[in-house]
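# mind folding the following:
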Amino acid sequence: MASSNRSRRVPTGQLLFGGIIVLTGVLLLLETTGVVSTRDALLYVPSLFVLVGVWSLLQSRLRNLVGPVVLIGVAGAWQLVVLDYTTVDDVVAFWPVLVIVFGLSVLLGQYRSAVRETNDDYTNSFVAFGGVEKRNTSTQFTGGDLTAIFGGTELDLRDAAIADRPAQVNAVALFGGVDVVVPREWNVRLDVLPVLGGASDDRARAEHRNEDVDLVVSGFAAFGGVTITD
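The predicted model follows:
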């Protein structure tokens, strides 16, 4: 259980991303209501998204490069424009770089395994402009945080076991997709809020399904989807 506790103490990319959204909303509210002028602070919001990209690189130990690099590049360019170091026209001139990065992501996908195996009790996956597949083999799986922004992530739990039911997975899909693969006999409760998106359990009907809830999948999907498969 020690590995699970360590995983919970480390801030995830999803936690940072959500915190930045909340902070940005608070700053905007203070500005629009005239309570406090936060215009100067709002100028540096893009740098916070750069921080999310850097943290995602470190958290993945540089195994997930494309998505975080794109996020860092886009947010960094946005910050330079906001601070008047460059113009939108100058930045737009470099849009083919995104095509190059996309091509590199396809090439890299051909030369390295797309599935990453982990035995941690708690699984984190933050994907932006890319894709990551993870297989969890823990015998005491407790849950995870899965976030896909303009990309996709999959968590395979068919080789995992749950010691204390129900396990809890929080899934966020923004213009992307989150897939959770579970054994057909698992009883899964889907509590995902779809906002112009979708959430579904696409498993075939099982002859025998556990009476107690094995896994709760919560979160939300906006212009994306969260899917349970087997």
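
# for the rest of this, base every contact and every neighbour count on C-alpha atoms.
Noted.

# how about the helices in the chain?
Under the criterion DSSP state H, the chain carries helices at the ranges 2-9, 13-33, 39-42, 45-59, 66-82, 88-92, 96-111.

# contacts only, for the most centrally placed residue in the chain.
The residue lying closest to the centre of the chain (CA atoms, centre = their mean) is T147, at 1.8 Å. T147 makes contacts with Q14, S125, F126, V127, T153, A171, V172, A173, L174, V178, as judged by CA atoms under 8 Å, 6 or more residues apart in numbering.

# before we compare anything, build this one as well:
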Amino acid sequence: MEQRANKGFYVGMIFIAVGAILMLQRLNLIPWSLTDILISWQMLLIAIGAIMLRNGSQVKGIILIGVGTFFILPEIFDVPYELRRVYWPALLVLVGVALVYRQRGGHRQLYHGVEGKTFDEFDDFVIFGGREIFITSKQLRGGRSTSVFGGIEYDFRQAGLAPEGAVIDCTCLFGGTGLKVPPDWNVRNEITTIFGAFTDKRGDSFQQGQLDPAKTVVIKGITLFGGVEIKHV
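Coordinates of the predicted model:
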């Protein structure tokens, strides 16, 4: 409830800011050119990134602010040709630095997923490629999945959850993550989607009464031009 209240607060602040900017523009206090910059999808990414930094999601916040800044700079400045040539590589460097910081910032040891291996936590990273991982742990606590211009698919159908459940943090940047889960798992969506999607395709394969509240997995993270998909088969 507290998390939902915080999201409502921030969404409300964004609406207030947009309304105030439009009012100032209608009163001819700020020019249209500035309004177009302040009310844009790039500025929305920067605002969401700042909110995530405020809430402690440093890596996701840095990525969103970097992408938003990357696309909004040409709207503000006449970017020289020499700088435009290194624009995309610079963005990749920024994302890479954020991901390296995330890997080094972990406080617990996590294990890199290997097909068919049993472990209780995982931390997987894919870039420009794909990977399929089978997890058979009976005390799964969760982990992290990062896909950049690639995809990861997990098969949890032979796995069991820890008594406290599991939390899976997914970061999909121009990529995707697929999760095959048992029919009685209760999946709670807390993904932030920006030009992306979260899809639960189990609707045709299970009945609502099958879900076990004691077996809850929380899917967190962010999809930017990517997606997370839940399925049973």
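
# ok, which of the helices of the first structure comes nearest E207 of the first structure?
helix 2-9 (32.9 Å; CA to CA).

# residues in contact with the closest one?
Residues outside helix 2-9 of the first structure that contact it (CA under 8 Å, 6+ apart): D120, D121, Y122, T123, T142.

# buried ones among these?
Using 16 or more other CA atoms under 10 Å as the burial test, these include D120, D121, Y122, T123, T142 as buried.

# got a markdown table for these, with distance to G103 of the first structure too?
A markdown table is the format used below for those (distance: CA to CA, whole Å):
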| residue | distance to G103 of the first structure |
| --- | --- |
| D120 | 32 |
| D121 | 34 |
| Y122 | 32 |
| T123 | 28 |
| T142 | 36 |
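
# of these, which belong to strands?
The members of these that map onto strands under DSSP state E are Y122, T123.

# closest one of the buried ones among the contacts of helix 2-9 of the first structure to S60 of the first structure?
Nearest to S60 of the first structure among those, with distances taken as CA to CA, is T123, at 11.6 Å.

# against P194 of the first structure, how distant is the closest one?
23 Å (CA to CA, to the nearest Å).

# got it, and E154 of the first structure?
Here E154 of the first structure is placed at a distance of 18 Å from P194 of the first structure (CA to CA).

# could you say what helices and strands the longest helix seen in the second structure packs with?
Of all the segments of type helix in the second structure, defined by DSSP H, the longest one is helix 2-26. Helix 2-26 of the second structure sits against helix 32-38, with contacts defined as 3 or more CA pairs under 8 Å, 6 or more residues apart in numbering; DSSP states H and E.

# repeat that with 10 Å
In terms of contacts (3 or more CA pairs under 10 Å, 6 or more residues apart in numbering; DSSP states H and E), helix 2-26 of the second structure is packed against helix 32-38, helix 41-54.

# out of these, which one sits most buried?
Highest mean neighbour count of these: helix 41-54, a mean of 19 (counted as mean count of other CA atoms under 10 Å).

# who's in contact with D201 of the first structure?
D179, V180, V188, R189, L190, V226, T227, I228, T229, D230 (CA atoms under 10 Å, 6 or more residues apart in numbering).

# off-centre distance for the longest helix of the second structure?
Helix 2-26 of the second structure has its C-alpha centroid displaced from the chain centroid by 22 Å (CA atoms, centre = their mean, to the nearest Å).

# would you mark the buried spots in that helix?
Per 16+ other CA under 10 Å, helix 2-26 of the second structure contains these buried residues: I21, L22, Q25.

# please apply the same query to stretch 169-182 of the first structure.
Those would be 169-182, for stretch 169-182 of the first structure by 16+ other CA under 10 Å.

# and which of the contacts of D201 of the first structure is nearest to F102 of the first structure?
Among the contacts of D201 of the first structure, and counting by CA to CA, the member closest to F102 of the first structure is D179, at 21.7 Å.

# measure that closest one to G225 of the first structure for me?
8 Å.

# give me the common contacts of the two.
With CA under 10 Å, 6+ apart as the test, D179 of the first structure and G225 both reach A148, G152, A171, A173, A199, S200.

# residue in the first structure matching G130 of the second structure?
Aligned counterpart of G130 of the second structure in the first structure: G131 (TM-score structural alignment).

# tell me the contacts of the closest residue to its match other than its chain neighbours?
Counting by CA to CA, 6 or more residues apart in numbering, G131 of the first structure lies nearest to G152, which is 4.7 Å off, once chain neighbours are set aside. Contacts of G152 of the first structure were listed using CA under 10 Å, 6+ apart, and they are 126-133, 146, 173-179, 224-226.

# what do you get if the cut-off is 6 Å, keeping everything else the same?
G152 of the first structure sits next to G131, G176, G177, V178 when contact means CA atoms under 6 Å, 6 or more residues apart in numbering.

# cool, R144 of the second structure as well?
Shown in contact with R144 of the second structure (CA under 6 Å, 6+ apart): D123, I168, D169, C170.

# if you set the cut-off to 10 Å instead, what comes out?
By CA under 10 Å, 6+ apart, R144 of the second structure lies in contact with 110, 112, 121-125, 167-171, 219-221.

# same deal with V115 of the first structure?
Residues counted as contacts of V115 of the first structure (CA under 10 Å, 6+ apart) are V132, E133, K134, R135, E154, L155, D156.

# mind running it again at 8 Å?
Contacts of V115 of the first structure (CA under 8 Å, 6+ apart): V132, E133, K134, R135.

# sounds good, over and out.
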